[in-house]
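Asks: my questions concern the predicted model and sequence given below.
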Amino acid sequence: MKKGVLLVNLGSPDSTNPKDVKKYLDEFLMDPRVIDVPKWARILLVRGIILNTRPKKSAEAYQKIWWEEGSPLIVISERLKEKVQQSTNIPVSLAMRYGSMTLKKGLQELVDKGVNQVLVMPLYPQFAMATTETINVKVEELQKEFFPNLEVDTFSAFYNREDYIEVLSKSIAEGLKGKNYEHVLFSYHGVPERHIRKSDITKSHCKIDGQCCVTPSEAHTFCYRHQCLKTTQLVAEKLNLQEGTYSSSFQSRLGFDPWLQPYTDRTIERFGKKGIKNMAIVTPAFVSDCLETLEEIAMEGEEIFHEVGGKEFTTIPCLNDRDDFAQLLANWIEEWQLTDVKTAIA
């Protein structure tokens, strides 16, 4: 078997033109694992309402963070892929779940190099329906339709792996060095509460009641909320953060259904009103800086903090293309190369 690796990130519009943004949002929001309502309702919501109002506003947001080379998420992911390729002797390709860098193109690139066994590595530390699951489901569909001779292995969530926590903690420590922070906020991308319940393989454990995420259960294998909170706990322990000086929150909610709480924007506002003058924020649900980190957090979040009396707002970069993160991915690939077990690496 000739092996290869497909790194997968979220994706990005081709440009900041509202037409390109609209095309991207249509693909993203019409995914039934992102907005998990009946198709007729999704069409009504997305194409009848959201796409008639949001593309222009989103395009303006992308314009604030767009690099000369293009989308930050794409550029950073490409840099990361090149570093990983330099550290492994098997082909590595890059694809996006949404946008023009399609999963099909990424798989085809590997097949054209003679690959017949591929490890799909979603670049998401925590499992979620709208991230890891939608990638794996789409890859399976493509494999059956276009690549019947290709064997596909999937890489599982790495939120609690000791080597990952080591790299993440080191990056955060570097970002905090010399900063007189009073509180560190771990902000994760939000998801509707119903996603948590739908992902519960026990169909009874997840109640989002403050206890279920800390009560041992096989449901945690696919529980985004548990995995986010666990990441925070492990990093806090690694950095010896004192109780009360750190917390977790969730950002980027959409619509009127209940989403995971507390909300990041309201949490930032609350800390400022409480008299916190110096705070730092890290976004461990993302490995690459993108619209949600560069605009929603680093710009909008800082503005909220200053409006309520906050002074210093430190945004910790994502892992991006750090050498130690690229080497970590290469190490995991090496582990996979040395095993013939066709299951997710635990």
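Replies: Nice, I can see it.

Asks: switch to C-alpha atoms for all contacts and neighbour counts from now on
Replies: Noted.

Asks: can you give me the strands in the stretch 101-250 of the chain?
Replies: 117-122, 151-154, 183-189, 246-251 (DSSP state E, counting those that start in this stretch).

Asks: now the ones you listed in TSV, with distance to Val84?
Replies: Output for those, formatted as TSV (distance: least, C-alpha to C-alpha, whole Å):
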stretch	distance to Val84
strand 117-122	12
strand 151-154	17
strand 183-189	25
strand 246-251	30
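
Asks: ok, and here's another one to check against it:
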Amino acid sequence: MKKGVLLVNLGSPDSPNPKDVKKYLGEFLMDERVIDIPYAARALLVRGIILKTRPKASAAAYKKIWWEEGSPLIVISKRLQDKIKKQVDIPVALAMRYGSMTIEKGLRELVDQGVDEVLLFPLYPQFAMATTETILVKAEEIRKMHFPNLKIESVPAFYNKSDYIEVLSNSIKRHLEGKTYEHLLFSYHGVPERHIRKSDITKSHCKINGNCCVTPSKAHEFCYRHQCLEVTRLVAEKLQLQEGAYSTSFQSRLGFDPWLQPYTDRTIERLGKGGLKNMAIVTPAFVSDCLETLEEIAMEGQEIFHEMGGHEFTTIPCLNDDDDFVNLLSNWITNWNTK
């Protein structure tokens, strides 16, 4: 069998034009694993309310961070793909869960090269319904419909792999060299609390309290909250961070349902109000810088901190196409290819 790899990231509008942003948001928000309510209610909410108001504001946000080459997330993902291709001996394609770079196109690219066994590689360290799970479900749907003879194997969440933690920790340390900071905030993308309970394979463990995420359980294999907290713990241990000098928060909530807390914007506000003058922030739920890191954190987060009296706000880039990260993914791919 000929093997190949499909890297999959979130996606992006084709341009920061409101029309393209609206099309992208419509696909993204109508995914039942992103807004997990009945179809009729979801359609009413998304098409009847959100898409009538949000595209213009989102387009303005995208314009702030758009690069000359295109969407930062797409450009960075392509750079990552290109570097990996130079280090491995099998075809490597790139796709997005949403937008014009579809998973179907990515699988077609590999099949056209004679590939009949694919390593599906969601570019997310932690498992979540709205990220990894929706990629796996969509890929299987496409396989059954268009590529029934194709074998697909997926990469599980790698949040706690020691080599990943080392690469992430070294990147954080490198970007903080020479910087003055009193507190390091680990900000992860938020999800509704009900997503955590829905992903609980034990149907009883996840209480979203101070105990369940640190109590051993099979539920942790698919618990986004546990996996985020574990990344923070492992990196803090690796970097020998002192208790109280770091914390975890969650960003990008939508709607009025309870989402994972504490919220990043309120945490930044609280730290500033509390007299903190210098802080750093890292976003380990993303491997590629995107709207949520470049605009929501680096711009809006910094503005909040300064308004609260803070001075230095250091944003640590995602791993992007960092050479150590490229080497890590390439090694994992090579090990899979040779097993």
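Replies: Cool, got the structure. Just so you know, these numbers come straight off a predicted model, no measurement behind them.

Asks: now render the strands of the stretch 101-250 of the first structure as a markdown table, adding mean neighbour count.
Replies: Formatted as a markdown table, the strands of the stretch 101-250 of the first structure follow (neighbours: other C-alpha atoms under 10 Å):
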| stretch | mean neighbour count |
| --- | --- |
| strand 117-122 | 23 |
| strand 151-154 | 19 |
| strand 183-189 | 22 |
| strand 246-251 | 21 |
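
Asks: which one of those strands lies closest to Glu307 of the first structure?
Replies: strand 183-189 (17.6 Å; C-alpha to C-alpha).

Asks: mean deviation of that closest one from the second structure?
Replies: Strand 183-189 of the first structure, aligned to the second structure and superposed, deviates on average by 0.1 Å (mean C-alpha distance after the TM-score superposition for the first structure).

Asks: quick one: that strand aligns where in the second structure?
Replies: Aligned by TM-score structural alignment, strand 183-189 of the first structure falls on residues 183-189 of the second structure.

Asks: how about residues contacting that stretch?
Replies: With C-alpha atoms under 8 Å, 6 or more residues apart in numbering as the test, stretch 183-189 of the second structure has contacts from 228, 232, 244-252, 264, 276, 278-286.

Asks: again, but for stretch 79-98 of the first structure
Replies: So stretch 79-98 of the first structure is contacted by 3-12, 24, 27-28, 77-78, 101-103, 105-107, 109-110, 113, 115, 135, 320-323, 326-327, 329-330, 333-334 (C-alpha under 8 Å, 6+ apart).

Asks: and if we set it to 7 Å?
Replies: Residues outside stretch 79-98 of the first structure that contact it (C-alpha atoms under 7 Å, 6 or more residues apart in numbering): 3-12, 24, 27-28, 101-103, 106, 109-110, 135, 320-321, 326-327, 329-330.

Asks: figure out how far it is from the centre of its chain.
Replies: Here stretch 79-98 of the first structure is found 17 Å from its chain centre; the criterion is C-alpha atoms, centre = their mean, to the nearest Å.

Asks: first to last residue in it, what's the distance?
Replies: Terminal residues of stretch 79-98 of the first structure lie 19 Å apart, using C-alpha to C-alpha, to the nearest Å.

Asks: Val5 of the second structure: which element?
Replies: For Val5 of the second structure, the host element (DSSP states H and E) is strand 3-11.

Asks: now the next helix or strand after that strand: buried residues?
Replies: Moving toward the C-terminus from strand 3-11 of the second structure, the next helix or strand (DSSP H and E) is helix 18-29. By 16 or more other C-alpha atoms under 10 Å, the buried positions in helix 18-29 of the second structure come out as 18, 20-26, 28-29.

Asks: distance between stretch 134-146 of the first structure and the chain's centre?
Replies: Put simply, stretch 134-146 of the first structure sits 20 Å off its chain's centre (C-alpha atoms, centre = their mean).

Asks: now stretch 178-185 of the first structure
Replies: 23 Å.

Asks: which residues are in contact with the residue nearest to the spatial centre of the first structure?
Replies: Residue closest to the mean C-alpha point of the first structure, counted by C-alpha atoms, centre = their mean, is Phe286 at 3.8 Å. Phe286 of the first structure sits next to 124, 318 when contact means C-alpha under 7 Å, 6+ apart.

Asks: and it, how far is that from Leu168 of the first structure?
Replies: 11 Å.

Asks: next: Met1 of the first structure.
Replies: Counting by C-alpha to C-alpha, the gap from Met1 of the first structure to Leu168 of the first structure is 33 Å.

Asks: of those two, who's got more company?
Replies: It is Leu168, of Met1 of the first structure and Leu168, that has more neighbours when counted by other C-alpha atoms under 10 Å, with 21 against 10.

Asks: from Gly106 of the first structure, how far out is that one?
Replies: 27 Å.

Asks: likewise Leu319 of the first structure?
Replies: Separation of Leu319 of the first structure from Gly106 of the first structure (C-alpha to C-alpha): 23 Å.

Asks: residue boundaries of the helices in the stretch 201-346 of the first structure?
Replies: Counting by DSSP state H, counting those that start in this stretch, the segments of the stretch 201-346 of the first structure that form helices are 224-239, 264-274, 291, 302-307, 323-337.

Asks: including distance to Ala41 of the first structure and mean neighbour count, could the ones you listed go into JSON lines?
Replies: Output for the helices of the stretch 201-346 of the first structure, formatted as JSON lines (distance: least, C-alpha to C-alpha, whole Å; neighbours: other C-alpha atoms under 10 Å):
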{"stretch": "helix 224-239", "distance to Ala41 of the first structure": "25", "mean neighbour count": "20"}
{"stretch": "helix 264-274", "distance to Ala41 of the first structure": "28", "mean neighbour count": "19"}
{"stretch": "helix 291", "distance to Ala41 of the first structure": "27", "mean neighbour count": "21"}
{"stretch": "helix 302-307", "distance to Ala41 of the first structure": "33", "mean neighbour count": "19"}
{"stretch": "helix 323-337", "distance to Ala41 of the first structure": "39", "mean neighbour count": "18"}
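
Asks: can you tell which of those helices is closest to Val120 of the first structure?
Replies: Between the helices of the stretch 201-346 of the first structure, helix 323-337 lies closest to Val120 of the first structure; by C-alpha to C-alpha that is 10.3 Å.

Asks: mean deviation, that closest one versus the second structure?
Replies: Superposing on the second structure and averaging over aligned pairs (mean C-alpha distance after the TM-score superposition for the first structure), helix 323-337 of the first structure comes out at 0.8 Å.
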